[in-house]
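Visitor: whatever this is, show me its structure:
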Amino acid sequence: MPKLTIALDDVDHELLDLLQHDSGRTLRELGDLVALSPSAVKRRIDRYHKHGVISRQVTVLDPNRLPAVMLAVCLVTLERESSRHHETFRRRLLAASEVQQIYDVSGDWDYVVMVACSGMAHHTEVADRLFNEAPNVRRYTTLFVLDPILTSGVLPTRPPHT
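Guide: Sure, this is the predicted structure:
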């Protein structure tokens, strides 16, 4: 999917930052924080959705408060480098509800895949389904998360002020 650019002003950057930290605020609360009316805030948020800046809104759970959650980082290298093989592998990952994040990376590994499971047996089933049974996976290794210290999904919208 091609990246579409959207012009963002200082208020947009501030509003996007506020939304990333707590999207549950009311339009009035957000407006008070960025000096806009609730209707102006709504128009901006609608524009972010229209241009894909906001792709979806979710509730972020704290994995430290959910004892049954097992997080793992899986590093994966594919056998062949064709775009068809990569696309097939990506579709397999995108179809798995346990996959939380997927990164196409440079270096010795082709992908970093973040997985959330309900225990070791579940993880074994997921690893078999996603990696062992995949025809194009050359190798993978799993790093189990011992302590999820920070699980933020907050992205910078501009370089920091210097």
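Visitor: use CA for all of it now, contacts and neighbours both
Guide: Fine.
Visitor: please list the outside residues in contact with the helix or strand containing S39.
Guide: Under the criterion of DSSP states H and E, S39 resides in helix 38-50. Residues outside helix 38-50 that contact it (CA atoms under 8 Å, 6 or more residues apart in numbering) are 12, 27-28, 30-31, 54-55.
Visitor: reformat those residues as CSV; add secondary structure, neighbour count and distance to K3.
Guide: Shown next, in CSV, are the contacts of helix 38-50 (DSSP: H, G, I helix; E, B strand; the rest coil; neighbours: other CA atoms under 10 Å; distance: CA to CA, whole Å):
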residue, secondary structure, neighbour count, distance to K3
D12, helix, 17, 18
L27, helix, 18, 28
R28, helix, 16, 31
L30, helix, 22, 27
G31, helix, 18, 28
I54, coil, 15, 13
S55, coil, 10, 13
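Visitor: quick one more, to check against the first:
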Amino acid sequence: MTALRLDETDHHLLALLQKDSSRTLAELGEVISLSPSAVQRRVDRYRKAGLLDRQVAVLDPVKADALLAVCLVTLAKESNAIHAAFRRRLLAAPEVQQLYSVSGDTDYVVVLASTGMAHHREVADRLLKDAPNIQRYTTMFVLDPVRAGLSLPTKR
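Guide: Prediction:
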């Protein structure tokens, strides 16, 4: 990724894009006092540098009737090959919404999205229960997704 120098306008534009990327270039430009073509040049620069990874539609988990679960996973053995195999298996599963390698007693935090309890059991069995080198895992079901954000800060 190319290192980017971001000015205040960049930070403002990135915040707007993270909130709602469906806004037109003209709408964005009006808010940040730039022409649509200047906004497009900045967005192109973010893409070229790899800062703007992709644009997606974000579904409301409650309205989509999704069952979300947070799983804490501890691997039985510590080796790069075991971690790599675990990551590959989980990254290949569409039900894995988020995957974090973390510090502490747990090796990974996995957020699973499924269509209901039966689907969750099938996914958890396939990815965690029947998987090699997993010492233990704990599942916590999301009762109320109070805040599920995707925005990242771009400045301190």
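Visitor: related to what we said a few turns ago, read off where the helix holding S39 of the first structure ends up in the second structure.
Guide: Under TM-score structural alignment, helix 38-50 of the first structure corresponds to residues 36-48 of the second structure.
Visitor: ranges for the strands of the first structure?
Guide: In the first structure, the strands defined using DSSP state E lie at 70-78, 99-104, 111-117, 137-144.
Visitor: want to try TSV for those, with distance to L16 of the first structure and mean neighbour count as columns?
Guide: Listed next are the strands of the first structure as TSV, based on distance: least, CA to CA, whole Å; neighbours: other CA atoms under 10 Å:
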stretch	distance to L16 of the first structure	mean neighbour count
strand 70-78	28	20
strand 99-104	21	15
strand 111-117	25	20
strand 137-144	32	14
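Visitor: JSON lines for those, including distance to D46 of the first structure?
Guide: Shown next, in JSON lines, are these (distance: least, CA to CA, whole Å):
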{"stretch": "strand 70-78", "distance to D46 of the first structure": "34"}
{"stretch": "strand 99-104", "distance to D46 of the first structure": "25"}
{"stretch": "strand 111-117", "distance to D46 of the first structure": "30"}
{"stretch": "strand 137-144", "distance to D46 of the first structure": "39"}
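Visitor: any idea which of those strands gets closest to A35 of the first structure?
Guide: strand 99-104 (34.8 Å; CA to CA).
Visitor: pull the residues that contact that closest one.
Guide: So strand 99-104 of the first structure is in contact with 93, 110-116, going by CA under 8 Å, 6+ apart.
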